[in-house]
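In: would you be able to build a 3D model of this:
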Amino acid sequence: MRRLRSGKIRDLVRETSLGVDDLIYPMFVDETTDSSVDISSMPGIQRLPLDKVVDDAKEAADLGIPALVLFGIPKHKDAVGTCSHGEDDIVQQAVRSIKEDLGKDMVVITDVCMCEYTDHGHCGIVDMDTEDVLNDPTLDILGKIATSHVEAGADIVAPSGMMDGMIGAIRNSLDENHFENTPIMSYAAKYTSAFYGPFREAADSGFQFGDRSTYQMDPANSNEAIREAELDILEGADIIMVKPALPYLDIIYRIKNEFKMPTAAYNVSGEYSMLKAAAEKGWLDEKLVMYESLLSIKRAGADMILTYFAKDLARMLK
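Out: Predicted structure coming up:
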C-alpha cells in the first residue's frame, strides 16, 4: 500500500478533493450596531452593520468563495417576528446591497427562520399559555419571509425552522409570486445540538423558555433523518442539508447515498469554536485540523459546506 503514498503519486490517487468552490460563508448583519462587533465565543467572526456587509462579501468573493448565507439581527423583536419579512428589514436590505455590488459574482443564500426575530427566541409562533411552538400557523410567515428575501434578490432560500410542511409552504409561496426558478436549500436533518451555543450569541437567538427538542431532531436518531429528507424532497427541496456536520458524518453519508441529491452540511459554530480554542491553547495545529475536518465532511458526501472557516481555508488553499 505504501507504494502509492509518496510525492505526486499521493496526489494522483487522492479520492477526495476539497476546494474553495465547496464553501459557503455565513455572515451576520446587525441592525442594532453602527460598527463591527466581535463575537467572543467565535474568534475571528463579527456581527456587521449594514454598511460593512458589502465589503465583507467582496473579500469573500475575491478569495474565490462562490456563496454566502445571511443571518439578520433586527432592532425590534416581538412574539410573531414582525421584522422578518418587510421590504426594508435588515436581511432584505443586505441582500439588495450585496447583489447591487456583486451581482452574479456571489450566490446569496438567506436563512429563513423566526428565531432571530422573535422576543421568545423560538423558531415559530408560540402559544404563550402552553409555551408550545405552533407548527401550521408558522408556515404562512415562513412563506412570507422566503418570498421577501427573493424579491430583494436572494438566489437561494434556506429554511431552518424544522416546521413540518415548511418546504411545501415556501415552494407554494415562491411559485405564486413567480419565483418558481428559485431553489430551496432545506435544513432537512437539523438536530437538537449543544454545538449551536456560540451561534446563539452571534445571532442573538437564544430561547427564553423550554428548548427546541419538539421540532429539532433527537441526536440518537438516524432513520428519522432519512424520513425528514424524503419529505422535504417530495415537497420541493432542491438541496438537502445536515446540521451539525462533524458529529453527524454518518447522516451526511446516508442521505447522500439514499437520495443522490445535492447535499449540504453545516460546520456549525461549536465545531468552529472548539478548534479555535484548542489552537489558541497550542494543543492543535489550526490549519491542519481545519483542513482535515472540512475534508472529512466532503468525504462523507457533502457537495457544499457552510463553514465559518471559509475565508481561512480559502486563504490557505491560495
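
In: please count neighbours and contacts with C-alpha atoms only from this point.
Out: Fine.

In: what packs against the one helix or strand residue 199 maps to?
Out: Using DSSP states H and E, residue 199 maps to helix 197-203. Counting contacts by 3 or more Cα pairs under 8 Å, 6 or more residues apart in numbering; DSSP states H and E, helix 197-203 packs against strand 67-73, helix 269-280.

In: CSV for these, including distance to residue 6?
Out: Formatted as CSV, the helices and strands packed on helix 197-203 follow (distance: least, Cα to Cα, whole Å):
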stretch, distance to residue 6
strand 67-73, 35
helix 269-280, 29
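
In: helix/strand/coil for the closest residue to residue 239 other than its chain neighbours?
Out: Distances taken as Cα to Cα, 6 or more residues apart in numbering place residue 185 nearest to residue 239, at 4.5 Å, with adjacent residues excluded. Assigned by DSSP: H, G, I helix; E, B strand; the rest coil, the conformation of residue 185 is strand.

In: please generate a structure for the following sequence too, so the two can be compared:
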Amino acid sequence: MTSAPAPRVRPRRLRETPALRRLVSETRLDPAELVLPIFVREGVTEPMPIASMPGVVQHSLDSVKQAVADAAAAGVGGVMLFGVPETRDATGSCGTDPNGILNVATRVVADEVGDALVVQTDLCLDEFTDHGHCGVLDALGRVDNDATLERYREMALVQAASGSQLLGLSGMMDGQVAAVRDALDGAGFAHTAILAYSAKYASAFYGPFRDAVESTLEGDRRTYQLDPGNRREGLREAMIDIDEGADVVMVKPAGSYLDVLADVAAASEVPVWAYQVSGEYSMIEAAAMHGWIDRRRAVIESVRGIRRAGADVVLTYWATELAGWLREGTE
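Out: Below you'll find the predicted structure:
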C-alpha cells in the first residue's frame, strides 16, 4: 500500500514556539486600550467590598486616589467614574449638584491623574434616583424621554466643569447625544467628548453592578434598553448616535453581543468601545475561585475576544491588573 503524501500546507508551523505565536498574533492587547470602571461612595472613609464582585470595592474619596494612581502607573488608558450617593430623590438631584459625590470624585481624580489618563464619568440618573430608573418619571410612572434629556443637559455641564474629559451617556434616551452636544457647545465645552452607550441591551449580566451602586430599581428598563434578540437595532442605534455627534460609540455588554460589536465596528467611522460588564467579571471570578478555570488565561482570553470582534477599547474591571501583566510581558 502506498502511503499518503505528507501535507505541504501545515498551519501548525506558525504555532511551534511562543516566539512564533507572538510574532503572528492577529489581535494584541495594550494597556492604553483598557478603561477601569470605578465606584466612589459618599460618606465612607475606607474601601467597601462588593460581595457579588470579588476584588472590586466602593472607594472612598481618599482610597480612589491610590486606585487611579495605580491605573495610571500601569498605563491604563482611562477610568470611568460612578457615584454612590447617601440620599436619592425622584429627579436624581445629586447628579447635578456640584457637591454631589460623582462630581466631587471627578475633581479629586482629575487633580490626581488628569494629565496621565482620560477621566470619564457616567452620565445617567440611575445611581441618583430613588426609583432607580435612568430618567425622570411621568405621572403614570413611565420614563419621560424628553424631560430626562433636560436633566442630562444639566448633568453634562456640571460634569464637564468638574473635569470630566469624556461623558459616558448610558441612559439610552432617544436624542441624548444631540441634546448633550448642544448643551456642551453652548456653554463653552466644545472640547469635551461624548461616549455614547449606543447599543446597550436589557441584559441579565448587570446584576452585580446594581449591587455596586446600591440600585433601588423598581421594575425593569426594557422600554429604553435594547431587546437582547435584536442585532440590527444595535447597529441602527450606533449610526444614529454618530449622526448626532458622538465621538465614540459603545456596545454593552460585550461578551454576549460580539456579533453586534462586529457589525458596529465594520460600519463606524468613530472609535468603537465595549463594556465587559459586572456579570461577565463575576462569572469568571466565581469559576476561578472554585478552581474550574485558569483565572489569568480566562481574563486574557475574554478581553482578547472582545478586541478581536472589533472593540478599539475595552472597559473592564481587570484593567489595572491586566495592564500589569501586559507590561510585564507575562500575559
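
In: surely residue 42 of structure 2 and residue 58 touch.
Out: No: counting by Cα atoms under 8 Å, residue 42 of structure 2 stays clear of residue 58, with 9.3 Å between them.

In: and the two? Which one has more around it.
Out: residue 58 (23 against 20; other Cα atoms under 10 Å).

In: show me what that one aligns to in structure 1.
Out: When structure 1 is aligned by TM-score structural alignment, residue 58 of structure 2 is paired with residue 47.

In: contact partners for that match?
Out: Residue 47 of structure 1 is in contact with 27-30, 36-39, 202, counting by Cα atoms under 8 Å, 6 or more residues apart in numbering.

In: average distance between the host helix or strand of it and structure 2?
Out: Secondary structure assignment for residue 47 of structure 1, by DSSP H and E: strand 46-48. Aligned to structure 2 and superposed, strand 46-48 of structure 1 gives a mean residue distance of 0.4 Å (mean Cα distance after the TM-score superposition for structure 1).

In: so what does the helix or strand that that strand is followed by touch, helix or strand wise?
Out: Going down the chain from strand 46-48 of structure 1, the next helix or strand is helix 50-62, by DSSP H and E. For helix 50-62 of structure 1, the elements it packs on are strand 23-30, helix 90-102, judged by 3+ Cα pairs under 8 Å, 6+ apart.

In: most packed of those?
Out: strand 23-30 (a mean of 24; mean count of other Cα atoms under 10 Å).

In: next one: it to chain centre, how far?
Out: For strand 23-30 of structure 1, the distance from its own C-alpha centre to the chain's C-alpha centre is 8 Å (Cα atoms, centre = their mean, to the nearest Å).

In: likewise stretch 56-73 of structure 2?
Out: Distance of stretch 56-73 of structure 2 from its chain centroid, counting by Cα atoms, centre = their mean, is 17 Å.

In: mind listing what's buried along it?
Out: Buried residues in stretch 56-73 of structure 2, counted by 16 or more other Cα atoms under 10 Å: 56-61, 63-65, 67-72.

In: now, which of these sits nearest residue 275 of structure 2?
Out: Nearest to residue 275 of structure 2 among the buried residues of stretch 56-73 of structure 2 is residue 56, at 15.9 Å by Cα to Cα.

In: contacts only, for the closest one.
Out: Here residue 56 of structure 2 is in contact with 49-50, 317 (Cα under 8 Å, 6+ apart).

In: same deal with residue 313 of structure 2?
Out: Per Cα under 8 Å, 6+ apart, neighbours of residue 313 of structure 2: 33-35, 272-274, 307.

In: that one -> structure 1?
Out: Aligned counterpart of residue 313 of structure 2 in structure 1: residue 304 (TM-score structural alignment).

In: residue 249 of structure 2 too?
Out: Per TM-score structural alignment, the equivalent position to residue 249 of structure 2 in structure 1 is residue 240.

In: check which helix or strand covers that match.
Out: Assigned by DSSP H and E, residue 240 of structure 1 falls in strand 239-243.

In: where do the helices sit along the stretch 101-250 of structure 2?
Out: 101-113, 145-162, 176-186, 207-212, 232-244 (DSSP state H, counting those that start in this stretch).

In: among the contacts of residue 56 of structure 2, which one has the most neighbours?
Out: Neighbour counts for those (other Cα under 10 Å) peak at residue 317, which has 23 neighbours.

In: that one reaches residue 281, doesn't it?
Out: Yes: look at residue 317 of structure 2 against residue 281 with Cα under 8 Å: they come within range, at 7.0 Å.
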